[in-house]
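K.L.:
Predicted model follows, preceded by the sequence.
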Amino acid sequence: MTVLLVALGAALGAPLRYLVDRAVQARHGAAFPRGTVTVNVVGSLLLGVLVAIPAGPAVTALLGTGFCGAFTTWSTFGYETVRLARAGERRRALANVLLSVAGGLGAAALGYAVTRWAAG
């Protein structure tokens, strides 16, 4: 049953990641991977919220592992960082790393803190 929940969450998260990434990149151009940064930071925020609520293993499998796991993308982040560095765009590569890592950690912490505060 858990595997099916993970698969269902991933089936929703992966297409949404693609759509959000494409929408963000269409507005801002391809010079910097804003779409990937966006999905990774938003996914981290959602995971922070999820961790802060008393969710059972089924909800965690569906939303945490499945949805957030497919919505965020470590492999694309890595590829885009290497692509920027190889193209001589070292500042953009470094900015991608800093925004993705600090933004993701900050968003997860914010989601967790705000959810815990709101729960009282």
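P.N.:
Noted; the coordinates are in hand.
K.L.:
Every contact and neighbour count from this point should use C-alpha atoms.
P.N.:
Noted.
K.L.:
Name the single longest helix found in the chain.
P.N.:
Longest helix of the chain, by residue count under DSSP state H: helix 90-119.
K.L.:
And the residue nearest to residue 90 when sequence neighbours are not counted, how far from residue 99?
P.N.:
Excluding the flanking residues, the one nearest residue 90 by CA to CA, 6 or more residues apart in numbering is residue 84, at 6.5 Å. In this view, residue 84 and residue 99 are 14 Å apart by CA to CA, to the nearest Å.
K.L.:
Residue 54 too?
P.N.:
Residue 54 is 29 Å from residue 99, by CA to CA.
K.L.:
tell me the contacts of the residue nearest the centre of the chain?
P.N.:
Nearest to the geometric centre of the chain sits residue 40, at 2.3 Å (CA atoms, centre = their mean). If you count contacts by CA atoms under 8 Å, 6 or more residues apart in numbering, residue 40 has them with 71, 72, 73, 100, 104.
K.L.:
Remind me which helix or strand it belongs to.
P.N.:
Under the criterion of DSSP states H and E, residue 40 resides in helix 34-52.
K.L.:
got the buried residues for the strand or helix carrying residue 6?
P.N.:
Per DSSP H and E: residue 6 is located in helix 2-28. Neighbour counts over helix 2-28 (16 or more other CA atoms under 10 Å) mark 5-10, 12-14, 16-17, 20-22, 24-25 as buried.
K.L.:
so how far is that helix off the chain centroid?
P.N.:
10 Å (CA atoms, centre = their mean, to the nearest Å).
K.L.:
got another, please set it beside the one above:
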Amino acid sequence: MTLVAFGQLLATGLAGALGALSRYVLGHFIAERVTTAFPLGTLVINLTGAFAIGLVFGLTTEHVLNAALQSVLATGFLGGYTTFSTMSWEGVELLRGGSSWLGLLYLVGSLVSGLAAAACGLAIGRWL
């Protein structure tokens, strides 16, 4: 492994740790202020992350960001920040807890709105 490749690996790992810490802090911030069975914190995190990853890829497409920075931001920070597994688990818990419509709304709504957020971020990134 070259020194440059090791630096990229280290930067991506550190960015992932910062993304995970950001997710933790924002999730707790929202949970302390909004008391509901609906997993609003995870939804906000995943939608902002989907938008941001679209933005990063749009900016990379337009050569505002280089591929190395795209990797650190998208794979590292945003990979650590967003959480498909938690969304899936919370949706299953809503379904198992008897909130079938809310669980389905959450799961389908998360996927559809996440795709829309990523598309908006991509469009804005390419426009900038």
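P.N.:
The structure has been received and is ready for your questions. Keep in mind that what you see is a predicted model, and the values were worked out from it rather than measured.
K.L.:
Please state their TM-score.
P.N.:
The pair, once superposed, lands on a TM-score of 0.92 when counted by TM-score structural alignment, normalised by the length of structure 1; 118 aligned residues with a CA RMSD of 1.1 Å.
K.L.:
by contact count, what packs against the helix holding residue 6 of structure 1?
P.N.:
helix 34-52, helix 69-71 (3 or more CA pairs under 8 Å, 6 or more residues apart in numbering; DSSP states H and E).
K.L.:
hang on, the earlier thing: who has more neighbours, residue 54 and residue 99 of structure 1?
P.N.:
residue 99 (18 against 9; other CA atoms under 10 Å).
K.L.:
can you pull the contacts of that one?
P.N.:
Per CA under 8 Å, 6+ apart, neighbours of residue 99 of structure 1: residue 37.
K.L.:
what do you get for residue 21 of structure 2?
P.N.:
residue 81 are the contacts of residue 21 of structure 2 under CA under 8 Å, 6+ apart.
K.L.:
In structure 1, what residue corresponds to it?
P.N.:
Under the alignment by TM-score structural alignment, residue 21 of structure 2 pairs with residue 15 in structure 1.
K.L.:
ok, that match to residue 47 of structure 1 distance?
P.N.:
18 Å.
K.L.:
again, but for residue 73 of structure 1
P.N.:
In terms of CA to CA, residue 73 of structure 1 sits 13 Å off from residue 47 of structure 1.
K.L.:
between the two, who's got more neighbours?
P.N.:
When neighbours are counted by other CA under 10 Å, residue 47 comes out ahead of the other of residue 73 of structure 1 and residue 47, with 24 against 17.
K.L.:
What sits closest to the aligned partner of that one in structure 2 if chain neighbours are left out?
P.N.:
Mapped onto structure 2 by TM-score structural alignment, residue 47 of structure 1 lines up with residue 53. Distance criterion CA to CA, 6+ apart; nearest residue to residue 53 of structure 2, sequence neighbours excluded, is residue 74 at 5.8 Å.
K.L.:
State the number of residues packed around the aligned partner of the one you found in structure 1.
P.N.:
Taking TM-score structural alignment, the alignment pairs residue 74 of structure 2 with residue 64 from structure 1. Residue 64 of structure 1 has 26 neighbouring residues, counting by other CA under 10 Å.
K.L.:
just to revisit the earlier point, need the helices and strands packed on helix 2-28 of structure 1 in a markdown table with distance to residue 94 of structure 1, can you?
P.N.:
Converted to a markdown table, the helices and strands packed on helix 2-28 of structure 1 look like this (distance: least, CA to CA, whole Å):
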| stretch | distance to residue 94 of structure 1 |
| --- | --- |
| helix 34-52 | 13 |
| helix 69-71 | 23 |
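K.L.:
how about those, which one is nearest residue 109 of structure 1?
P.N.:
Between residue 109 of structure 1 and these, the shortest gap by CA to CA is with helix 34-52, which sits at 6.1 Å.
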